[in-house]
Structure formats: structure tokens, C-alpha cells
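Engineer: Fold the following for me, if possible:
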Amino acid sequence: MNQTGDTQEALVSCGWLASRLDDSKVRVIEVSSANDDAKYRAGHIPGASWWFWKDALWHATDREFITPEQLARRLGSMGISPTDTVVIYGDPVQHGTYAFWVLTMAGHKNLRLLDGGRKRWIAEGRPLSQQPPDASPVAYTPGTADFTSRVGRDDVRAKLGQPGRRLLDVRAPEEYRGERVSPPSGDLRFDFDHGAERTGRIPGATHLFFRAMVNEDDTFLSPEKLGDILDQAVSAADGSTELVTYCRLSHRATLAWFAIKFLLGRENVLVYDGSWTEWGSIVGFPIEKD
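Structural biologist: Coordinates of the predicted model:
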């Protein structure tokens, strides 16, 4: 695999962010899987704003992503300009890469992902704040939409089994084998198995569990280790092979997309955002199971 130590400045460390917390041109956003901000209010990285992922990143009615115009209104209302550096972290980690991907498609160019997010920040003994940022609205001219990293169900189906493309299923092993449609929660009180009409996987997909790409503290593995893991998953794929990542809702798929694109330097990686929630529910679409 093509490996590179150059992250194109997309991935930044907690130390990098800590040294820039007083920079008014660096803005931080915490993206949460929970629809309440209790954890954020209890303590967050100083200066960070809070987003519930669905409200911030999806169209209100169309189950589509926000447009450049909608993003411009949202960021502008937060006092963020098109030239500001936006640093994103997720709670959990994959919601950070998901927001990074969506904002890329919606046209904000100056993005960074905080390596390790909240978990690493706390592990390093860095301070938390209970104060939300205070910023005045600014004018934000919408950027240009860029959907070149997104692929839809019809394209995926049309190219099943064709040379030059490989599918990476980054869900939990139980999901990949067809035992579940959603990841196990680890808590039987909340272990709901829902999200698609059928269990299974897209035919021909190779398994690469997304958590294998990050450490326990949510920091990414080194490019060398990531390259080895990807080689094991798609050993016959050279640098010209197009890689398509998917999971259940595409959050985990974007973590693999980020690692492959920005840490391994591969341009030909796409996200199938419909993922298993869509594919597993469409009448007549083929599936595999163990």
C-alpha cells in the first residue's frame, strides 16, 4: 500500500490544539451521538461548541446531508468564517470523522480532526471547561459542494465483483457475519438490534473492523501499522484499486475513509453512506452471510 507520514495537516494532536486555544481563528466543535448536551455541559475542551450529529449534519426533512448554504448559515451563526480552522472531535470517535467528511462535502476547506478527541485530551491531563464559547455571528459565503468521496447504492450494485474496486465492511464481526444488524452495545439493558430488515453483508465485501485502526485512547495507529492492516484486508489491491467503505449508518465507514485517505495518502477511497441500513432493507438487493 502507498504509505505516507504526511497527514496533510488533517490530523492534529492535543498538544497542537492546546497551544492554539487562544487563537480566535481556530474553532473547536464537539460532535455527539447523544441528542442532549449533558456530557458537554459537565466538561468539554475549552472553547468547543456542541453539535448533535443528526441535527447539525443532516437536512431537517430529506435525510440528506446539509448543503453549503445550510452549513454557511450554521457556521456563520457560531461566529465561524470560511477562513477559520475548524477542529472537530467526536464522542464517540467515529462521529468526529463523520462530521469531517460531511463538512468536506459541504465546502468548508480548513478542517482538522483532533487525534484521540476527548478521551486522549483527558488522558493527557488537560483542562476541561463548562463554559460554552461566546462569539458574535459573522458573514459566511457558502463554499462549493464536493461529493467526489460519496458513492450510492446503484453504483455499488452495478460494480459488484468488478476488478478495480474492493468493498470494506468496517462493522463489528457479528454484523459482518450476519448475526446482527447493529453493533453489540456491551450492555444488555440497551442491546437493541435494529437498523435494517436483514442481516448479512454486501457480496464480496472484506472485513476490516474500524476499531482495529485506532488505539484504546482513540488515537489512530501509525501509518505503517494502518498500511499493514489494510494490506491484510485487501491483499490483492494495489494503489489503483478503488476502495469503498461502509458500515450501518456510515459513521464508522468515515473513520476508515479518513485513515486511508489522510494517513495512507490514497485518493481513491469512497464512502457508501447508505451502508447496511439501506442495503439490508432493499427488496431484491443481494446479500451474503456466513
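Engineer: contacts, neighbours, all on C-alpha from now
Structural biologist: OK.
Engineer: Hmm, residue 174 and residue 207 touching each other?
Structural biologist: No - contact criterion C-alpha atoms under 8 Å: residue 207 and residue 174 do not qualify, at 10.8 Å.
Engineer: Looking at those two, which is more packed in?
Structural biologist: residue 207 (19 against 15; other C-alpha atoms under 10 Å).
Engineer: which residues touch that one?
Structural biologist: 168-171, 173, 176, 233 (C-alpha atoms under 8 Å, 6 or more residues apart in numbering).
Engineer: Once you drop chain neighbours, what's closest to it?
Structural biologist: When the adjacent residues along the chain are set aside, residue 207 lies closest to residue 169, with 4.9 Å between them (C-alpha to C-alpha, 6 or more residues apart in numbering).
Engineer: Next, the contact list for the one you found, please.
Structural biologist: Residues in contact with residue 169, defined by C-alpha under 8 Å, 6+ apart, are 176, 201, 205-209, 245-247, 253.
Engineer: ditto for residue 246
Structural biologist: Taking C-alpha under 8 Å, 6+ apart, one finds 167-171, 252-253, 271-273, 275-276 in contact with residue 246.
Engineer: Now tabulate those residues in TSV and tack on secondary structure and distance to residue 13.
Structural biologist: Listed next are the contacts of residue 246 as TSV, based on DSSP: H, G, I helix; E, B strand; the rest coil; distance: C-alpha to C-alpha, whole Å:
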residue	secondary structure	distance to residue 13
167	strand	30
168	strand	27
169	strand	28
170	coil	25
171	coil	26
252	helix	21
253	helix	22
271	strand	25
272	strand	28
273	coil	28
275	helix	30
276	helix	32
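Engineer: this one as well, want them side by side:
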Amino acid sequence: MTEPTPLITTEQLAAQLGDPNLRLYDCTTYNEPVPPGSDVPYRAVPGDKTFEAGHIPGADFLDLQGEFSDASAQQFFMMPDVAQLEAAFGGHGLDASKSVVLYSIGTMMWSTRFWWMLRSLGVEARVLDGGLDKWKDEGRPVLTGAPKGYPATTFKATPRAGLFVDKNAVKARLGDPATVIVNALGPQFHRGLEPSRYGRPGRVPGSVNVSAAALVNADKTLTTLADAEAKFDAAGVTRDKNVILYCGGGISATIDLLLLTQLGYDKLTLYDASMGEWAKDPALPIETD
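Structural biologist: The predicted structure follows:
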């Protein structure tokens, strides 16, 4: 069976509104600044208030840090165990039989993060290209108010191994010619030219840089596949290699992952804790220009 494309356009979603099998979710989170010297790089704030101020008709709201992350982890947004995710997604009416569409506000990275999480659970969701920003720019309908939700389901995941890795797996691949490690942060952070809110400035040694921001257009949609392929190819990211993606907190790198998936790459994984862990651990090597 052919897997669905991970992207859906605003036109396609508009035609699907009202479908009883559709499960549509706003995934927005905001990273708010914290005082200098804080133990955390930012404060994770759910986008429930902006959801209430305006959402696509029929949508529900998913709180990434509140319901879908490991609360015991030192980093934000870490993948919890499968049982927690089954209960949380099931409570929001999601299961593999539904047509799942994800969107977010301001940046697509929150919806692509949920897309990658669901992919690891065996669910092929789709992400709204351009998110709510493009939807509103086109004058499409928006409702206000709190989420009404969907009838709960019993969600049984079919986990796929290897879509998330930890620091030990990354460290073991340093210098491996069969592996390319890709940093999705901005070039100035990759090169260690600016202070990092995650800890020591710099990058995982040997990693290459394909910034998530460089893969997004001005209207918040993703760049063309041809442009994305050119950027990955220029960085030495090829289909024959194992590709490990990372960023600051395992969020923006999922934009790279979505485009790589569309391009047919199939040896992909995400270093979940990313620089939020790596930069703070003095036992882990770091590289700067």
C-alpha cells in the first residue's frame, strides 16, 4: 500500500472539512524567553490561547509538552513511552483508521514534530503546508472558542524502531563514513559563532548544516523538493547513508525529516534530546569553527 504524502495543501484540507473520518489538530507551542542564567533554554507555553482566538473549523488542540512529552525528562518535548502516547492520542480521538491532519501557527515545526512522533507509532499523518498562517491569509474560515474535541478511541500503536536515538547512539556514529549527522539549527549556531541558549556553543563533531529555516518560504510553506534536494546534496546528505538529524530540542529538525521523507530517504532518525542535552554534557565532544 502506498503511503500518503506527508503534506496536505490548504485547498485539499478545505475540501476535506466535514469528513467524519478527519481528525484535525492544532499543535502549536510557544518557546518564551527566560531570564539569563536560567536552568532551561526557554519556557514551553501551549498554544491553547491562540487556538481559542482562531482555529480551523473542527480542529482539536494538542499540548505537546503537557500531554505528549516525558515529564520526568530534563529536556522539554522528549518522547514519552508508548503507553502514555496511546492514552493521550486516544483521548483526542486519534487512531490509525482516521485521516489525521496536523497544523501549527507561525512555524510548521510543531506539526512536523507530531508527524514524526505519529510516524514512529505507525500512523501516517499529514501536515498542513503553511499552517494556520496560510489558511488565514487565503481568507478561509476560522472559528473561535475552546476545543470541542473528538470522541475518544482506543489507540493501539504499532511502533517503528529507530526513528528516535539517544546521545550514546549519536556518539557511536561519530566518524562513521556510512552516517551523516545533520544540524538543523542556523549557520551561526552550527559554527559556534554566537552564544547558545542550550549550553556550550558549537555542533556535534563532524555534523553538517542544513538549517530548517532555509527550507521554509516567506509564506510559511516548505520549499520545493528540488530546492531541498539541492541543499541536502550540497551538504553531503545522500540516500546511501544513515542520516541523524538534530537541532536544539528535537523540534525544528523534523522539518528536515519531512522533506527528506518526501525525497525518498528511508534511513532517517532524530536525536531527540539534541543540543539541549549534548551542549550541557562536558563528557560529549563539541566542535566550532
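Engineer: And the TM-score between them?
Structural biologist: The TM-score (TM-score structural alignment, normalised by the length of the second structure) is 0.86; 269 aligned residues with a C-alpha RMSD of 2.0 Å.
Engineer: nearest to residue 53 of the first structure, of the contacts of residue 246 of the first structure?
Structural biologist: Within those, the smallest distance to residue 53 of the first structure is 13.5 Å, found for residue 252 (C-alpha to C-alpha).
Engineer: wait, doesn't the closest one sit right on residue 213?
Structural biologist: No - counting by C-alpha under 8 Å, residue 252 of the first structure does not reach residue 213; the two are 10.7 Å apart.
Engineer: Confirm residue 39 of the first structure sits in a helix?
Structural biologist: Yes - under DSSP: H, G, I helix; E, B strand; the rest coil, residue 39 of the first structure falls within a helix.
Engineer: Looking at the second structure, name the residue matched to it.
Structural biologist: Correspondence of residue 39 of the first structure to the second structure, assessed by TM-score structural alignment: residue 50.
Engineer: where do the strands sit along the stretch 51-200 of the second structure?
Structural biologist: For the stretch 51-200 of the second structure, the strands defined by DSSP state E, counting those that start in this stretch occupy 60-61, 99-103, 126-128, 164-165, 179-183.
Engineer: In a markdown table: these, plus distance to residue 287 of the second structure.
Structural biologist: Converted to a markdown table, the strands of the stretch 51-200 of the second structure look like this (distance: least, C-alpha to C-alpha, whole Å):
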| stretch | distance to residue 287 of the second structure |
| --- | --- |
| strand 60-61 | 39 |
| strand 99-103 | 35 |
| strand 126-128 | 34 |
| strand 164-165 | 20 |
| strand 179-183 | 12 |
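Engineer: Those: which one's closest to residue 78 of the second structure?
Structural biologist: Residue 78 of the second structure lies closest to strand 164-165 among those, at 10.0 Å (C-alpha to C-alpha).
Engineer: Distance check, residue 77 of the first structure against residue 177 of the first structure.
Structural biologist: Computed as C-alpha to C-alpha, to the nearest Å, the residue 77 of the first structure to residue 177 of the first structure distance reads 45 Å.
Engineer: swap that for residue 289 of the first structure, sorry
Structural biologist: From residue 289 of the first structure over to residue 177 of the first structure (counting by C-alpha to C-alpha), the distance is 6 Å.
Engineer: Compare those two and say which is more crowded by neighbours.
Structural biologist: Set side by side, residue 289 of the first structure and residue 177 show more neighbours around residue 177, with 17 against 13, by other C-alpha under 10 Å.
Engineer: The second structure: which residue goes with that one?
Structural biologist: In the second structure, the residue matched to residue 177 of the first structure (TM-score structural alignment) is residue 191.
Engineer: can you pull the contacts of that match?
Structural biologist: Shown in contact with residue 191 of the second structure (C-alpha under 8 Å, 6+ apart): 202-203, 287-289.
Engineer: And the furthest pair within those?
Structural biologist: 203 and 289 (9.5 Å).
Engineer: list residues touching both of these two?
Structural biologist: With C-alpha under 8 Å, 6+ apart, residue 203 of the second structure and residue 289 have common neighbours 191-192.
Engineer: So the two - more neighbours on which side?
Structural biologist: Using other C-alpha under 10 Å as the criterion, residue 203 of the second structure and residue 289 rank with residue 203 on top: 27 against 9.
Engineer: So the more buried one sits against residue 280, correct?
Structural biologist: No - between residue 203 of the second structure and residue 280 there is no contact under C-alpha under 8 Å: 11.9 Å.
Engineer: In the stretch 1-150 of the second structure, what residue spans correspond to helices?
Structural biologist: Remark: helices assigned in the stretch 1-150 of the second structure by DSSP state H, counting those that start in this stretch are 10-16, 48-53, 64-67, 82-91, 109-120, 131-137.
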